[in-house]
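Enquirer: no sequence for this one, just the structure:
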């Protein structure tokens, strides 16, 4: 009996020491499973995709302001980029093609466009297709990507980012897809993604696609899958640190110049112009998936 009492006292004393060592303001770690757990669907046999939003660029002039807005400014955008984004000077539609231009003026300053569908096209789950021809030039950094509309899990990267297509001019023809979350992002070197070489990325149009499901995200080029993000075997960290993708997101199209990644091998001093051409943007959603989501929300 005496040995049992001594053992209990040692255990209590150790517990008190551990409790005292723990920071009082440190929030408890809560393990949360995915809400999709326990529900099944066949992602390979979704046959009811319906077009819910698109721009075929079958008009002339400025991009349709019912569908597109702009992020504007020139403060580096968190990546030390050089360009100043304008509202309507660096994007136009002609002959069925949207063109985004990055232009260097005689003083060496760059302008470009960062087009967004925020509050004009916002989606939760679906398939997004963008058919594009990419710019060339060391120092260019074009992207087709998605950000959260409401930032309900906090500022970047906590609320997530989906990069459908990224390209840097010093690594011509290599296409990247990635996701960013609190647990996985490039600022801490843990980002998740894949890449694929497309020899004609800047010479021909290719279709860049993301399929975003309640529990995984699939990236493809011209219908060939090259990266899948599926983190739901992770049960040791809170869900939103690796899966904030259960809120609505919007689409962005832009060309950045320079920046931490775009200028990693410098900027071509002869570079003065770059363009990204977009043939179409199409967004599909599946009633099968949407109904499943309504069940579990």
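Expert: Nice, thanks for sending it over. Model, not experiment: these values are computed from the prediction. Numbering: from 1, shown residues only.

Enquirer: C-alpha only now, for contacts and for neighbours.
Expert: Will do.

Enquirer: now residue 230, nearest residue through space, not along the chain?
Expert: Distances taken as Cα to Cα, 6 or more residues apart in numbering place residue 216 nearest to residue 230, at 4.6 Å, with adjacent residues excluded.

Enquirer: hang on, that neighbour packs against residue 233?
Expert: No: counting by Cα atoms under 8 Å, residue 216 does not reach residue 233; the two are 11.2 Å apart.

Enquirer: before we move on, back to that, okay, now the residue nearest to residue 230: neighbour count?
Expert: Neighbour count of residue 216, defined by other Cα atoms under 10 Å: 16.

Enquirer: same thing with residue 219?
Expert: By the measure other Cα under 10 Å, the count of residues near residue 219 is 27.

Enquirer: is it true that it lies in a strand?
Expert: Yes: secondary structure of residue 219 (DSSP: H, G, I helix; E, B strand; the rest coil): part of a strand.

Enquirer: so what does the lengthiest strand in the chain touch, helix or strand wise?
Expert: For the chain, the strand that runs over the most residues, judged by DSSP state E, is strand 273-285. If you count contacts as 3 or more Cα pairs under 8 Å, 6 or more residues apart in numbering; DSSP states H and E, strand 273-285 packs onto strand 50-55, strand 97-104, strand 126-133.

Enquirer: can you give me the helices in this structure?
Expert: In the chain, helices defined by DSSP state H lie at 2-21, 239-242, 259-262, 287-296, listed in chain order.

Enquirer: Now do the contacts for residue 89.
Expert: 112, 113 (Cα atoms under 8 Å, 6 or more residues apart in numbering).

Enquirer: Second structure for comparison follows:
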């Protein structure tokens, strides 16, 4: 009898739980179901659980000082030389470590790393997120961002850019998310800050993410929604006078690839100063993409 009663009680509890779950799921708005959706639709992940070189089936590197058409520093007069050396990029103790160093290398005064998934993982729409601990100091500019996979055919900003997280090292309580396209890029990008209260981004890990669909990009820090960009927002905020003919075009309906890096110096964020201590590290606990 004891076993029969236990089994019956178990079935009743399961039925009640299922009824409650079904009611919650069918009566809440999409934002409230994001945990259910993303946990059941994982399409890419790197947990960085193997020490050494980042997984070559997922990650490649941009190498050099970014000189193009005589303009150095990735179009921003940045000071770093990106390498794939273990001194600048490595997996250690379950985290990806991107390290910016002050050293003379290939004519530059600083080194760092810029990882990308270009031609390895490119995705149109979904939730992209990473759990990251950021560095600190004037002149540091770490970022977790996406770039349109057709940039070779449609040069920036026409290819589109989605900045999931950018951060200036001398403002350790603030990150910002941005979108770039024709008529809304660089200093005119559509962007918004998110500020921590009673905490700093260099003292612990935080989750930075977007949820991207055909007509919306939502920006999150630790699952707090702080910005939502739509085609109407882009059309309203794009620079039309003096901008390109297609100013305000929504250019986010194509596959994008992931980039993670630490830039040093440049027009933004400015050069390091005497108080900037090197080396500085960006620690990435994981990167995950959900359908």
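Expert: Structure received. Fair warning: this is a prediction, and the values are worked out from it, not measured in the lab.

Enquirer: Quantify their similarity with the TM-score.
Expert: After superposition, the two chains reach a TM-score of 0.77 (TM-score structural alignment, normalised by the length of the second structure), with 240 aligned residues with a Cα RMSD of 2.2 Å.

Enquirer: related to what we said a few turns ago, neighbouring contacts of the longest strand of the first structure?
Expert: Residues contacting strand 273-285 of the first structure (Cα under 8 Å, 6+ apart): 49-57, 96-104, 125-137, 140, 142, 205, 255.

Enquirer: if we go to 6 Å?
Expert: The contact list for strand 273-285 of the first structure (Cα atoms under 6 Å, 6 or more residues apart in numbering) reads 49-56, 97-103, 126-135.

Enquirer: tally of neighbours for residue 272 of the second structure?
Expert: Applying other Cα under 10 Å, we find 20 residues neighbouring residue 272 of the second structure.

Enquirer: tell me the contacts of the equivalent of it over in the first structure?
Expert: Using TM-score structural alignment, the partner of residue 272 of the second structure in the first structure is residue 267. With contact taken as Cα under 6 Å, 6+ apart, residue 267 of the first structure is in contact with 138, 139.

Enquirer: same thing with residue 109 of the second structure?
Expert: For residue 109 of the second structure, the contacting residues are residue 103, by Cα under 6 Å, 6+ apart.

Enquirer: Tell me the spacing between it and residue 86 of the second structure.
Expert: 18 Å (Cα to Cα, to the nearest Å).

Enquirer: What of residue 155 of the second structure?
Expert: In terms of Cα to Cα, residue 155 of the second structure sits 31 Å off from residue 86 of the second structure.

Enquirer: again, but for residue 102 of the second structure
Expert: Distance of residue 102 of the second structure to residue 86 of the second structure, computed by Cα to Cα: 15 Å.

Enquirer: Please name the residues that touch the aligned residue in the second structure for residue 96 of the first structure.
Expert: Aligned by TM-score structural alignment, residue 96 of the first structure pairs with residue 94 of the second structure. Shown in contact with residue 94 of the second structure (Cα under 6 Å, 6+ apart): 48, 49.

Enquirer: quick one, longest helix in the second structure?
Expert: helix 2-27.

Enquirer: buried sites along it?
Expert: When neighbours are counted by 16 or more other Cα atoms under 10 Å, no buried residue of helix 2-27 of the second structure is found.

Enquirer: now swap in stretch 141-151 of the second structure and tell me
Expert: 141, 142, 143, 144, 145, 146, 147, 148, 149.

Enquirer: Give the aligned range of it in the first structure.
Expert: Counting by TM-score structural alignment, stretch 141-151 of the second structure lines up with residues 141-151 of the first structure.

Enquirer: Residues touching that stretch, excluding its own?
Expert: Contacts for stretch 141-151 of the first structure (Cα under 6 Å, 6+ apart): 159, 161-168, 249-257, 262.

Enquirer: how about a cut-off of 7 Å?
Expert: With contacts defined as Cα atoms under 7 Å, 6 or more residues apart in numbering, stretch 141-151 of the first structure is touched by 118, 159-169, 248-257, 262.

Enquirer: Tell me which of those fall in strands.
Expert: Judged by DSSP E, these include 161-166, 249-257 as members of strands.

Enquirer: Nearest the geometric middle of the second structure, what residue?
Expert: residue 144 (2.9 Å; Cα atoms, centre = their mean).

Enquirer: Setting aside sequence-adjacent positions, which residue approaches that one most closely?
Expert: That would be residue 260: by Cα to Cα, 6+ apart, it lies 4.7 Å from residue 144 of the second structure.

Enquirer: Which position in the first structure pairs with the one you found?
Expert: In the first structure, residue 260 of the second structure lands on residue 253 (TM-score structural alignment).

Enquirer: What's the separation between that match and residue 220 of the first structure?
Expert: Distance from residue 253 of the first structure to residue 220 of the first structure, by Cα to Cα: 17 Å.

Enquirer: tally of neighbours for the aligned partner of residue 227 of the second structure in the first structure?
Expert: Counting by TM-score structural alignment, residue 227 of the second structure corresponds to residue 227 in the first structure. Neighbour count of residue 227 of the first structure, defined by other Cα under 10 Å: 20.

Enquirer: can you pull the contacts of residue 227 of the first structure?
Expert: Contacts of residue 227 of the first structure (Cα under 7 Å, 6+ apart): 193, 194, 218, 219.

Enquirer: hmm, 10 Å instead?
Expert: 176-178, 192-196, 210, 217-221 (Cα atoms under 10 Å, 6 or more residues apart in numbering).

Enquirer: Break down the stretch 51-200 of the first structure into its strands, ranges please.
Expert: Using DSSP state E, counting those that start in this stretch, the strands of the stretch 51-200 of the first structure run over residues 69-70, 84-86, 91-94, 97-104, 110-116, 122-123, 126-133, 140-148, 161-166, 174-180, 192-197.

Enquirer: Would you convert those strands into TSV that also reports distance to residue 6 of the first structure?
Expert: Formatted as TSV, the strands of the stretch 51-200 of the first structure follow (distance: least, Cα to Cα, whole Å):
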stretch	distance to residue 6 of the first structure
strand 69-70	70
strand 84-86	70
strand 91-94	77
strand 97-104	75
strand 110-116	67
strand 122-123	61
strand 126-133	61
strand 140-148	56
strand 161-166	54
strand 174-180	51
strand 192-197	50
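
Enquirer: Go through these and name the closest to residue 18 of the first structure.
Expert: Closest approach to residue 18 of the first structure among the strands of the stretch 51-200 of the first structure is made by strand 174-180 (33.9 Å; Cα to Cα).
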